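>>> Let's see this in three dimensions:
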Amino acid sequence: MTSSTSRQLKLGAVLVGVGGPGQHDVWLDPEIPGDASVDIDWYIARARQAEAAKFDLVFIVDSQFITPDSPNHYLNRLEPFTLLSALAVSTTHIGLVGTVTTSYNEPFNVARKFASLDLISRGRAGWNVVATGDGGTAGNYSREEHYDYDTRYGRALEHVRVAQGLWDSYEDDAFPRDRAAGVFFDKERQHRLNHTGEFFSVVGPLNIERSKQGQPVIFQAGDSNEGRNLGAEIGEGIFTFAFNLEAGQAFYSDIKARAAAKGRNPDEVLVLPGLLPIITDTDAEAREIEISTHWAKDFDRVLAEFGRPFGWHDFSQYDLDAPFPELGSLGDTSFRTQADNIKLTARTNGLTLRETVEHFNPVRHSPFAGTALTVANEIERWFVGRAIDGFNVHVTVPSQFARFTDEVLPILRERGIFREEYESDTLRGNLGLPVPANRNSAVRDAAARLVSA
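The predicted model follows:
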């Protein structure tokens, strides 16, 4: 299979240390230190491994509520801003993307931290915007109840718009730093935001200048109608998941259409599903690995994680072989779309609890498992078929990741799908995204044109 497309595949590396959801035994591999999720040397090595392969970005997932049944990586991991700042001074080209919630942060603090990361990295910062699905987070922030869906997504949109406004506090020529003239700062190039909205009131200005990429890149992940609308409104990269090509194509078409309906250029909204490839010498060997690593040997752990969309509801209290329990509104303030889908599927098909868990956690034959050629062919098929703009590759065992970078990527490079070298030293530049114009400079320029007309 070959491709003549001028589009270029985008790749992110998701660094999950000792294993995220469903990866219960990852930490047992001797290549992975038992403290990988809090070992900065581990993260630096993986980020450099991804950068050597010319990946666009590394992605740090995060949440702020755990239970004893949370995935291993979630139980003990580094905070994104601190971690990404360390990676910034240990790398030169790869983008640095971190998850930060809009539900339990203030826009000024978030804007300042991301602006700092953007300057430290010289234009490589990105923000994965989440509205927080784990309802238990409320208890860590002096709240008795989690925000409802409408409030969470309303806050998220306003939060991002405020942050973007703050990032334009200084026009790009605000600091002439002219020693001969004794002029460090041009006061006319500093601007207050003076925002008063439904959820936030922020005066500004932010006390930090813009980086060479203008503003951090905005990423978003959410499959609900509200999540898709938010992504179409603010997202420049969309993190998602697709079980097969058809599902990927449906999501891709939908999010691009929503972005166009909002007056945005769909080509500037990049769809990047998660990917956990298995590279082996034969396709048959990959299938054997999929079956041997399936969750069935740890059903109790899967049952515990199954409760997360419902606010970490304890499903062990029910008879596994009785009909799926009636849960009422449980899940409405957590991961509602996922919870509603589970309840509807169980009710429609008359499933027991055990059958429901098995339905949503089957032995999946991934299309991205097999020889390097098999995986490369499938990646190209999804890319050319407009199911993706790229992938977020979950990095677990370093040698397995090396098989992807050293065996799969050369095939894609030969077909003209993936870069030989970085095009830029900023995240926007490598993703092919434009530098946002400073809104205050745009107003100034428009006024100047009127005067000269």
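>>> Every contact and neighbour count from this point should use C-alpha atoms.
Fine.
>>> List the contacts of the closest residue to Phe401 other than its chain neighbours.
Distances taken as C-alpha to C-alpha, 6 or more residues apart in numbering place Val395 nearest to Phe401, at 6.1 Å, with adjacent residues excluded. Applying C-alpha atoms under 8 Å, 6 or more residues apart in numbering to Val395 gives the contacts 13-16, 46, 276, 401.
>>> most neighbours, which of these?
In terms of neighbour count, Ala13 stands highest of the contacts of Val395 at 29 neighbours, by other C-alpha atoms under 10 Å.
>>> Next, it: secondary structure please.
strand (DSSP: H, G, I helix; E, B strand; the rest coil).
>>> one more to line up against the first:
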Amino acid sequence: MSQRKLRLGAFIMATGHHVAAWRHPGSQVDSGVNIDHYIEVAKTAERGLFDQVFVADTPGVGFHGDEEAFSRQGRVSYFEPVTLWAALSAVTRHIGFVATASTTYEDPFLLARKFASLDHLSKGRAAWNVVTTSADNVHGNFGLDRHPDPASRYEQAHEFIDVAKGLWDSFEDDAFQRDPVSGKYFDPAKLHALSHSGKYFKVAGPLNLERPPQGYPVIVQAGSSEPGRELAAASAEAIFTAWTSLAEAQAFYRDVKGRLAKYGRRPEQLLVLPGISPVIGRTQEEAEAKWAKLQSLIHPSVGLNTLHTFWPDEDLSTWDLDAPPPYIPEPPPGRNSRAHVVLELARRDRLTVRQLYEYLAGARGHWVVVGTPQTIADRMQEWFENGAADGFNVMPPVLPESLEEFVDLVIPELQRRGLFRTAYEGRTLRENLGLERPVNQFSVKGRKVA
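Okay, the predicted model is just below:
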């Protein structure tokens, strides 16, 4: 039996995950709209044999706080993910592309069509990060009077995914003969209209594009709330999550894997990929100096603004930066799981206001590891071998610099330990992730269901 290997994704946040990354000399300051930057990053990740690259997305400009802080944040202009990945698929051969798209603010037919197109264009390297959109400031972009509540958003998401899968199955795998001699292009008996009529969607189908090379693009889910875990157990093949301690990560891993059986699924059919933001130095002192340099670039107004979501009704400018927060609230109903992680961190480590925003500035509550390549590999190995992760979503603090350092310094250390591949195993993202290709719901072993 071959040894279990780490699965690695590169989570690409334009200039990098640190809130002040755009000010760092190792970043590309206009990266959000610079295709050459993304080409460089994708090729670096592929050189490092990453499984996939991932971009988050929200359908609007999201910001809470004053104009001073707003003017200093570098994440207001960036490409739409599927369009970006379609361009990058032409200049790469192996790496997969995870694009975020919302089940609350997208149309299922159009989404199914564009992700099927991306899977064909990339020859089987597309993945969909399913989100319900937690931000409550985008509904006006879609003619709505208010943002739907979490319960209805997740209920809608389950139906949306079922519709998308049904549309991807419109054509059976062997529907197209394309035989010039007989003149027969395809078999109409192997084309299926979905005819879906549900609580949220009414979609006739069929999709006007043959089945994607992977059957379905790989389905990813990001989030660790109760409804998020249930959605992942029902439908996702990878889940992105955020934890800051081994014990918390192990508990989450056991919980989400334990939910799969009721949906007729096996534990290996869902990959758990926590976020890790590595700050890498050839010595510990060098790594800590890099981290200190990044932290020094945070303007206090920007730092305080990272806390606004947890204290939305407070005037944070009056707080003493070097004292603990005056109080630590319980997250209100409907707040996403990240709030629970961050506020528990503040309680557990008794952080000052400055320490809390400095921690959030690095990776918004994800696990930040500052150290040598060996130290970072040690921590990853510990989580991987002790039931906390199947791999990691690597979140470079500064791009392109931090990803290049990870590929050049950490990847060889993981390979030396036998934890990571030395060559791509397959042609599609599913094959490289070790995931099965789904069977078309309208056929069984190539035979049409009556």
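>>> Determine which residue in the second structure is aligned with Ser430 of the first structure, please.
You called it Ser, but residue 430 of the first structure is Asn. For Asn430 of the first structure, the aligned residue in the second structure is Asn432 (criterion: TM-score structural alignment).
>>> And the top helix by length along the second structure, what does it pack against?
The residue-count maximum for a helix in the second structure (DSSP state H) belongs to helix 150-168. When contacts are defined as 3 or more C-alpha pairs under 8 Å, 6 or more residues apart in numbering; DSSP states H and E, helix 150-168 of the second structure sits against helix 108-121, helix 226-235.
>>> Which stretches in the stretch 301-450 of the first structure count as strands?
369-370, 390-395 (DSSP state E, counting those that start in this stretch).
>>> Strands along the stretch 151-300 of the second structure, start to end?
For the stretch 151-300 of the second structure, strands defined by DSSP E, counting those that start in this stretch occupy the ranges 176-179, 184-186, 196-197, 202-203, 218-222, 238-241, 271-280.
>>> As JSON lines, those with distance to Gly48 of the second structure would be great.
Below are the strands of the stretch 151-300 of the second structure laid out as JSON lines (distance: least, C-alpha to C-alpha, whole Å):
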{"stretch": "strand 176-179", "distance to Gly48 of the second structure": "37"}
{"stretch": "strand 184-186", "distance to Gly48 of the second structure": "41"}
{"stretch": "strand 196-197", "distance to Gly48 of the second structure": "43"}
{"stretch": "strand 202-203", "distance to Gly48 of the second structure": "41"}
{"stretch": "strand 218-222", "distance to Gly48 of the second structure": "21"}
{"stretch": "strand 238-241", "distance to Gly48 of the second structure": "20"}
{"stretch": "strand 271-280", "distance to Gly48 of the second structure": "15"}
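>>> Just say which of the ones you listed is most tucked in.
Among the strands of the stretch 151-300 of the second structure, strand 271-280 has the highest mean neighbour count (mean count of other C-alpha atoms under 10 Å), at a mean of 27.
>>> ends of stretch 194-208 of the first structure, how far apart?
Stretch 194-208 of the first structure stretches 17 Å from its first residue to its last (C-alpha to C-alpha, to the nearest Å).
>>> Show the contacting residues for Leu87 of the first structure.
Leu87 of the first structure neighbours (C-alpha under 8 Å, 6+ apart): 43-44, 47, 96.
>>> sorry, back to before: got the helices and strands packed on helix 150-168 of the second structure as a markdown table, with mean neighbour count and distance to Ser195 of the second structure columns?
What follows is these, written out as a markdown table (neighbours: other C-alpha atoms under 10 Å; distance: least, C-alpha to C-alpha, whole Å):
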| stretch | mean neighbour count | distance to Ser195 of the second structure |
| --- | --- | --- |
| helix 108-121 | 21 | 12 |
| helix 226-235 | 21 | 21 |
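>>> so can I have TSV of the ones you listed showing distance to Thr352 of the second structure?
Shown next, in TSV, are those (distance: least, C-alpha to C-alpha, whole Å):
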stretch	distance to Thr352 of the second structure
helix 108-121	44
helix 226-235	29
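>>> Phe201 of the second structure: which of the ones you listed is closest?
Across those, Phe201 of the second structure has its closest neighbour in helix 108-121 (8.2 Å, C-alpha to C-alpha).
>>> Mean deviation, the closest one versus the first structure?
Comparison of helix 108-121 of the second structure with the first structure after fitting gives an average deviation of 0.5 Å (mean C-alpha distance after the TM-score superposition for the first structure).
>>> thinking again about what came up before, now do the longest helix of the second structure against strand 218-222, angle only.
170 degrees (axes from the mean of the first three to the mean of the last three C-alpha atoms, to 10 degrees).
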